[in-house]
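# coords below, sequence missing:
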């Protein structure tokens, strides 16, 4: 049987059929509204884009939709922090375990010692990670973040969505509470406002499914970009990030996704999902209608269909 990347050019017709079947689930999901600007997302949209290491692409549905990365960005802020500081310092600030709680819960921060966030992919953990991104000034930090996302996506046009950033800033009471708690415990050492500014900015980067697929391709090749022929991120750090994606990347539905699809993935509440087939393909999905866990209801179904059809599970 040919490898999946060898079949990419012939996938479009099949993808169209799967998109239509999975789209029927959109009516059962809800577009995120706790960040008001996200409520403008199209509940009926569903799209997918795949890219392999040879540059072959396949896409279907609403793959050209522009959306903000939201929690998908946490994978890459982690990589940047690791590149800035190394493992020891980073994991003095955050743990390596799934929580079983919702992504914005702060329950275990106080209940479980030593009082650091359980992992970098929940909000508290990503806020702690954002405090580790270095720069000579606040603007320098923001420039470094954007430059890094442009580098790993191969898209120099990526930019912050100012409207979404402002919307996040104005509805940030819970995240601000977490940040002040972390500041009190010494996990965060800088100004809370400055740390949250970095966090909200990387969550508000605009992207498309193609951008996610390119970022996923880099992860699939352990930090090596096969299209540009360059190692952009150390292999060890990418292995760490992918481990977190498997155990924590789909919020508190990560275990279920690991069983049903079995591929590393990270979702965001804008409806995006970044996933990959190790050593082969990067995949980006958008479907703004979310299930009760905060994941794209149709996007999850589509990826499960794809994985089960091609027997892609890494387990």
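Great, that's in hand. None of the values given here were measured: they were computed from a predicted structure.
# C-alpha only now, for contacts and for neighbours.
Will do.
# in the stretch 151-300 of the chain, which spans are strands?
Taking DSSP state E, counting those that start in this stretch to define them, one finds strands in the stretch 151-300 of the chain at 206-207, 224-225, 230-231, 265-267, 272-277, 281-286, 289-290.
# put this beside the first:
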């Protein structure tokens, strides 16, 4: 496996020149475009790493997977999906258009920004502080890393430049999809996106989803089986933004990307994969990360279809 990772990573590096580091959040511009890292954790808890696997970056939209699981644990699934849809949008992750043009005005799915803001609003707690603590603790549990923290420089940068998300949230509030204080919901959303991780954290989250919510080391159930199935299904249909269809055809692995450069992938009953490469394509996905996952899928026959 070590040799395979070396070859795959080396092959992926040439593609970093085709992408650019995210710049619409000023703090993200500080990433090194040429960084590429990978971690695999298999069902026997073997850990394989290569490249810039320990480089820290913010989780960004990968957080949508975890918060969706949390919202489904906190609420009846029929209530959650009365607030957010189940279908791919075919639009960019930050599109606002269908909030006005859809007959229901409901966000298409929980993996686009509008839908993710809704699922964040569904986290239970008697105060903003309690919701934040519950959210952060759940992330730590899934990653098996009690040191996970919010990167407050990125959080502040997102909050200062998040006018598009703010516009979405107020539309959602106006149409009844968000209740409560909009700024409080947005604050928690910006914080969840700003949690700092590395590829090992992502691979651990991936294997916990691959094992249908059961910790492979302790046997503890972290997520209900039906919820882990739902989450992985959304990863297949919507996890790579409006490139999800092509990614599913080429790679066939449930995955979720983030504009921080990370991708988490979860091969059912087999392995979790975390990759990092901050050079993004025009749709917001890691260029090198996609190449790594496609190559691994072909070499190791990971396609689930």
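That came through, no problem. Since we're looking at a predicted model, the values are computed, not measured.
# Would you report the TM-score computed for these chains?
The TM-score (TM-score structural alignment, normalised by the length of the second structure) is 0.99; 305 aligned residues with a CA RMSD of 0.7 Å.
# how about the strands of the stretch 151-300 of the first structure, which one is nearest residue 56 of the first structure?
strand 281-286 (9.4 Å; CA to CA).
# With respect to residue 122 of the first structure, which of the strands of the stretch 151-300 of the first structure lies nearest?
So among the strands of the stretch 151-300 of the first structure, strand 265-267 is nearest, using CA to CA, at 11.2 Å.
# What span of the second structure is the closest one aligned with?
Mapped onto the second structure using TM-score structural alignment, strand 265-267 of the first structure covers residues 255-257.
# export the strands of the stretch 151-300 of the first structure to a markdown table and tack on distance to residue 76 of the first structure and mean neighbour count?
Converted to a markdown table, the strands of the stretch 151-300 of the first structure look like this (distance: least, CA to CA, whole Å; neighbours: other CA atoms under 10 Å):
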| stretch | distance to residue 76 of the first structure | mean neighbour count |
| --- | --- | --- |
| strand 206-207 | 14 | 21 |
| strand 224-225 | 14 | 21 |
| strand 230-231 | 15 | 12 |
| strand 265-267 | 11 | 29 |
| strand 272-277 | 11 | 29 |
| strand 281-286 | 15 | 30 |
| strand 289-290 | 23 | 29 |
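# Ok, which of these comes nearest residue 90 of the first structure?
Using CA to CA, the strands of the stretch 151-300 of the first structure put strand 265-267 closest to residue 90 of the first structure, at 19.9 Å.
# contacting residues for the residue nearest the centre of the first structure?
When the first structure is reduced to its mean C-alpha position, the nearest residue by CA atoms, centre = their mean turns out to be residue 72, at 1.5 Å. Residue 72 of the first structure sits next to 203, 266, 267, 268, 272, 273, 274 when contact means CA atoms under 8 Å, 6 or more residues apart in numbering.
# Pick the one among these closest to residue 217 of the first structure.
Of the contacts of residue 72 of the first structure, the one sitting nearest to residue 217 of the first structure (CA to CA) turns out to be residue 274, at 9.8 Å.
# For residue 35 of the second structure, what is the corresponding residue in the first structure?
By TM-score structural alignment, residue 35 of the second structure lines up with residue 45 in the first structure.
# On the three-state scheme, that match is what?
coil (DSSP: H, G, I helix; E, B strand; the rest coil).
# show me the contacts for it.
23, 26, 61, 62, 286, 287, 288, 289.
# Same question for residue 253 of the first structure.
Residues near residue 253 of the first structure by CA under 8 Å, 6+ apart: residue 293.
# Next, find the distance separating the residue mapped onto it from the second structure from residue 55 of the second structure.
Correspondence of residue 253 of the first structure to the second structure, assessed by TM-score structural alignment: residue 243. For residue 243 of the second structure, the distance to residue 55 of the second structure (CA to CA, to the nearest Å) stands at 26 Å.
# And for residue 169 of the second structure?
When distance is defined by CA to CA, residue 169 of the second structure is 32 Å away from residue 55 of the second structure.
# of these two, who's got more company?
More neighbours surround residue 169 than the other of residue 169 of the second structure and residue 55, with 24 against 16 (other CA atoms under 10 Å).
# what's the matching residue for residue 113 of the second structure over in the first structure?
In the first structure, residue 113 of the second structure lands on residue 123 (TM-score structural alignment).
# Switch the contacts of residue 72 of the first structure over to TSV, and while doing so, append distance to residue 221 of the first structure to every line.
Output for these, formatted as TSV (distance: CA to CA, whole Å):
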residue	distance to residue 221 of the first structure
203	24
266	17
267	20
268	22
272	21
273	18
274	14
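# quick check, nearest of these to residue 196 of the first structure?
residue 203 (10.4 Å).
# roughly how far apart are residue 183 of the second structure and residue 121 of the second structure?
Residue 183 of the second structure is 11 Å from residue 121 of the second structure, by CA to CA.
# more crowded one of these two?
residue 121 (24 against 12).
# Please tell me how far the more buried one sits from residue 143 of the second structure.
22 Å.
# Ok, residue 258 of the second structure next?
16 Å.
# more neighbours, the two?
Using other CA under 10 Å as the criterion, residue 258 of the second structure and residue 143 rank with residue 258 on top: 25 against 22.
# Nearest residue to the more buried one in space, please, no chain neighbours.
Distances taken as CA to CA, 6 or more residues apart in numbering put residue 61 closest to residue 258 of the second structure, at 4.4 Å, once the chain neighbours are dropped.
# That neighbour touches residue 262, doesn't it?
No. Using CA atoms under 8 Å, residue 61 of the second structure is not in contact with residue 262, being 9.0 Å away.
# My read is that residue 158 of the first structure contacts residue 207, right?
Yes. Counting by CA under 8 Å, residue 207 is a contact partner of residue 158 of the first structure at 6.7 Å.
# who touches residue 139 of the first structure in this structure?
So residue 139 of the first structure contacts nothing (CA under 8 Å, 6+ apart).
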